[in-house]
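[1] Have a look; sequence and predicted model below, questions after that.
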Amino acid sequence: MIYEPFDESLKILTATKWEPWQKEAIRQVVPDAIFLEPDACRSLEELIFQADILFGSPKISPTLLAKSPTLKMIHLLSTGVDRYMVPEFKESPIILVNSRGVHGPLVADHAMALLLALSRSLHLAYEKQESKVWERLPIVDLEGRTAGLLGLGSIGKEVSVRCKSFGMHVVAVRRSGEKDPAVDKVFPPSQLHQVLEVSDFVICSLPLTRETYHMITITEFSVMKPSAFFINVGRGATVKEEDLIRALEQQMIKGAGLDVFEKEPLDPDSKLWDLPNVIITAHYGGTDEAGLKKSFAIFLDNLDRLKKGEPLRNVVDKELGY
């Protein structure tokens, strides 16, 4: 997608505070940039009505952002954009850019950490350690096992590389159904159950869209192996959480490793906290200082492209929702 170049100086707003190194880097691309940041005198909600560009992940309503007469582009530090998919923002002319590709290796590492912890009963071993109980726990040999990937974007492909290094067979569900050398076999969403039936570990990295909302329900858990583990590092609402709890309680699946949830933070009253076959992490699988700098590098590149009227990177398709 190509946009008209901008001749005037750009007012660039951050959702937090500008670091000196960020300002210096931006000036290399946009020498006459005007830097805006919220402070005691000016709130972020006020500044969005003055800024041309917004960098960061603002905790304000996308509906309010859509009302800005000046905003041309928003660069998010995250990959997920589901909260922005409201009619007002989708219909606005604001360009939405995400950090797709930045978090792939980080989140894939986190998915594998959950997979390995579950396969080696490390969550149960920690409980035994706390109680000073010496007990040999069951393990799952990964070699020859099947990993079923729900989603084959940057995270899914990185997960596949890691699974194959453990000698695992890898199959995947992909919206297009198009073959990919990263995995052994690709299935379209209409054949989701075929993937679930054969998988020993199901790793979900799907974005949240109209098509993926509650894609995994009790019906899907019922076709999985009773010995299978479910891992979610994508978006919480791709899974119907009450059905996941039911599947775990009734031992329809062996366990789950979860970094994302339907509602975050996870409610203290959620049954998930107390289930012995669940490992919970607080949606930090992609959090890393290096990731921030990689995202900022995309932002700098797009500033240069925006000034020149060249195609931008990582532009979100508001209709597809990613």
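    Received the coordinates, thanks. The shown structure was predicted, so the numbers you read here are calculated from the model rather than taken from an experiment.

[2] Please make it C-alpha for all contacts and neighbour counts, starting now.
    Noted.

[3] how about the strands in the protein?
    Taking DSSP state E to define them, one finds strands in the chain at 11-14, 34-36, 53-55, 73-75, 95-97, 146-150, 169-173, 185-187, 201-204, 229-232, 255-258, 278-280.

[4] of all those strands, which lies closest to residue 122?
    strand 278-280 (9.5 Å; Cα to Cα).

[5] sorry, back to before: take the strands of the chain and lay them out in JSON lines including distance to residue 138.
    Compiled in JSON lines, those are given as follows (distance: least, Cα to Cα, whole Å):
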{"stretch": "strand 11-14", "distance to residue 138": "49"}
{"stretch": "strand 34-36", "distance to residue 138": "56"}
{"stretch": "strand 53-55", "distance to residue 138": "47"}
{"stretch": "strand 73-75", "distance to residue 138": "45"}
{"stretch": "strand 95-97", "distance to residue 138": "45"}
{"stretch": "strand 146-150", "distance to residue 138": "18"}
{"stretch": "strand 169-173", "distance to residue 138": "21"}
{"stretch": "strand 185-187", "distance to residue 138": "30"}
{"stretch": "strand 201-204", "distance to residue 138": "16"}
{"stretch": "strand 229-232", "distance to residue 138": "14"}
{"stretch": "strand 255-258", "distance to residue 138": "13"}
{"stretch": "strand 278-280", "distance to residue 138": "15"}
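
[6] okay, pairing it with this:
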Amino acid sequence: MVMTIKVAVSGIPRGYQFPRSDLNWLQERHIKQIKSISSDIELFEVPPDKVPDNPDFEVVLAEGGNRTHYHGELDWKDYQKFFTSNLRWIQLCSTGFSDNITPEVLEGTVTLTNAPGIHTVPIAESVITAMLDHAKRLKQRRIDQKAHEWNQLKCDELYHRTALIIGLGNIGQRTAKLCKAFDMKVIGTKRRVEPVENVDHVFPVGELREYLAKADYVVVAAPLTPETKYMLDIPEFKAMKNKTYYINIGRGAVAREKALIKALKEDWIAGAYLDALEVEPLPKDNPLWDMDNVLLVPHDSHSSPYIGDRVMDIFCMNLERYVNDEPLKHVCDPEKGY
């Protein structure tokens, strides 16, 4: 007897540039890619705001399920609706999954997988863009142009500057590779100290404060875990040079926001590019909005025309494994946080 595998796709991947007005996003080539895996697959597109009560899907490709979500994503309540007795596997369209943990995931009756690497290229490019924007003083260039002022500026180079990367996963490693294209020195920290390609020195987290004093650019590319939450506080920001530029494209709560604001206000550091914040969307009364030395990005440094294709490649790789009863890749570990 042939058993149908009911697959649902719900929620528009964050950064995806071609959503449909009905809040679905699959293109014809994506649909063909999924269905080509097995004739037993029955595919459903489910708008994130129209999840039925008691659905009977076995597999779900989902974006959202967070307490804070964006338009086109599943909210927390609709995400939970998928967790019926029929559900076996949820594939996320993102890397972070701290809000996606349910009792079923913890019990092991539902497997949760994420999609590491889909945002690696655009986010790493955004990091280098932030560095160049700061070094070449592009903000002041625009101010001068608007004022019709022909001012020559004293700019910096990335050549031989030191980038310290907190978190040497896919994004951190890609960032290190791009930094090396500018002949930068790259140092970094990760949970397990071991050699990493394009990184000159990997050090344990316990030595972070010592190495922060050497960095011209501090890049947060780490997930939010019990170990990384608030790992940057007053002592860490005080350890940085006053010319250090801070870039966060990881998770906002890796730094205690009050400490970051104080460091920016009192010129302990030169400035910041903030794509990840402790509370999102950023409240209107947050002082970060009005700081001249801050560039705010609404958590979309990953925006790219290729997001959907990358999500689909990872999902279909795992879907083929699921159909063939093989172990899935990128299974989330709630205890580790990655």
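    It's in. Please read these numbers as outputs of a predicted model, since none were measured by experiment.

[7] Check the second structure and tell me which residue is nearest its centre.
    residue 250 (5.6 Å; Cα atoms, centre = their mean).

[8] Tell me if I'm right that that residue and residue 221 touch.
    Yes: the criterion here is Cα atoms under 8 Å, and residue 250 of the second structure meets it with residue 221 at 4.3 Å.

[9] which residue lines up with the residue nearest to the centre of the second structure in the first structure?
    In the first structure, residue 250 of the second structure lines up with residue 234, judged by TM-score structural alignment.

[10] Report how many residues lie close to the nearest residue to that match once chain neighbours are set aside.
    In space, residue 234 of the first structure comes closest to residue 205 once its chain neighbours are excluded; the distance is 3.7 Å by Cα to Cα, 6 or more residues apart in numbering. Applying other Cα atoms under 10 Å, we find 26 residues neighbouring residue 205 of the first structure.

[11] Translate residue 205 of the first structure into the numbering of the second structure.
    In the second structure, residue 205 of the first structure lines up with residue 221, judged by TM-score structural alignment.

[12] if I look at residue 91 of the second structure, how far off is residue 130 of the second structure?
    Per Cα to Cα, to the nearest Å, residue 91 of the second structure is found 31 Å from residue 130 of the second structure.

[13] list the contacts for the residue nearest to the centre of the second structure?
    Listed by Cα atoms under 8 Å, 6 or more residues apart in numbering, the contact set of residue 250 of the second structure reads 220-224, 275-276.

[14] Which ones among those lie within helices?
    Among those, the subset assigned to helices under DSSP state H is empty.

[15] can you redo the residues you listed as TSV with distance to residue 165 of the second structure?
    Shown next, in TSV, are the contacts of residue 250 of the second structure (distance: Cα to Cα, whole Å):
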residue	distance to residue 165 of the second structure
220	6
221	7
222	9
223	13
224	15
275	15
276	15
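
[16] of all these, which comes closest to residue 192 of the second structure?
    Of these, the one sitting nearest to residue 192 of the second structure (Cα to Cα) turns out to be residue 222, at 13.1 Å.

[17] on that earlier part again, pick out whichever of residue 91 and residue 130 of the second structure has more residues nearby.
    Legend: neighbour count by other Cα under 10 Å for residue 91 of the second structure and residue 130, higher for residue 91 (24 against 20).

[18] Roughly how far does the counterpart of that one in the first structure sit from residue 308 of the first structure?
    Alignment note (TM-score structural alignment): residue 91 of the second structure maps to residue 75 of the first structure. Applying Cα to Cα, the value for residue 75 of the first structure to residue 308 of the first structure is 18 Å.

[19] closest to residue 194 of the second structure among the contacts of residue 250 of the second structure?
    residue 222 (16.4 Å).

[20] tell me the contacts of the nearest residue to the closest one once chain neighbours are set aside?
    Sequence neighbours aside, residue 167 is the residue nearest to residue 222 of the second structure in space, at 4.2 Å (criterion: Cα to Cα, 6+ apart). The contact partners of residue 167 of the second structure, by Cα under 8 Å, 6+ apart, come to 188-190, 220-223.

[21] possible to save those residues as JSON lines with distance to residue 176 of the second structure?
    Below are the contacts of residue 167 of the second structure laid out as JSON lines (distance: Cα to Cα, whole Å):
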{"residue": "188", "distance to residue 176 of the second structure": "9"}
{"residue": "189", "distance to residue 176 of the second structure": "12"}
{"residue": "190", "distance to residue 176 of the second structure": "13"}
{"residue": "220", "distance to residue 176 of the second structure": "12"}
{"residue": "221", "distance to residue 176 of the second structure": "11"}
{"residue": "222", "distance to residue 176 of the second structure": "14"}
{"residue": "223", "distance to residue 176 of the second structure": "17"}
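
[22] Identify, from those, the entry nearest to residue 55 of the second structure.
    Checking these against residue 55 of the second structure with Cα to Cα, the nearest one is residue 223 at 31.5 Å.

[23] my read: that closest one touches residue 251, true?
    Yes: using Cα under 8 Å, residue 223 of the second structure is in contact with residue 251, at 6.1 Å.

[24] Residue 315 of the second structure maps to what in the first structure?
    In the first structure, the residue matched to residue 315 of the second structure (TM-score structural alignment) is residue 299.

[25] Understood, closing this out.
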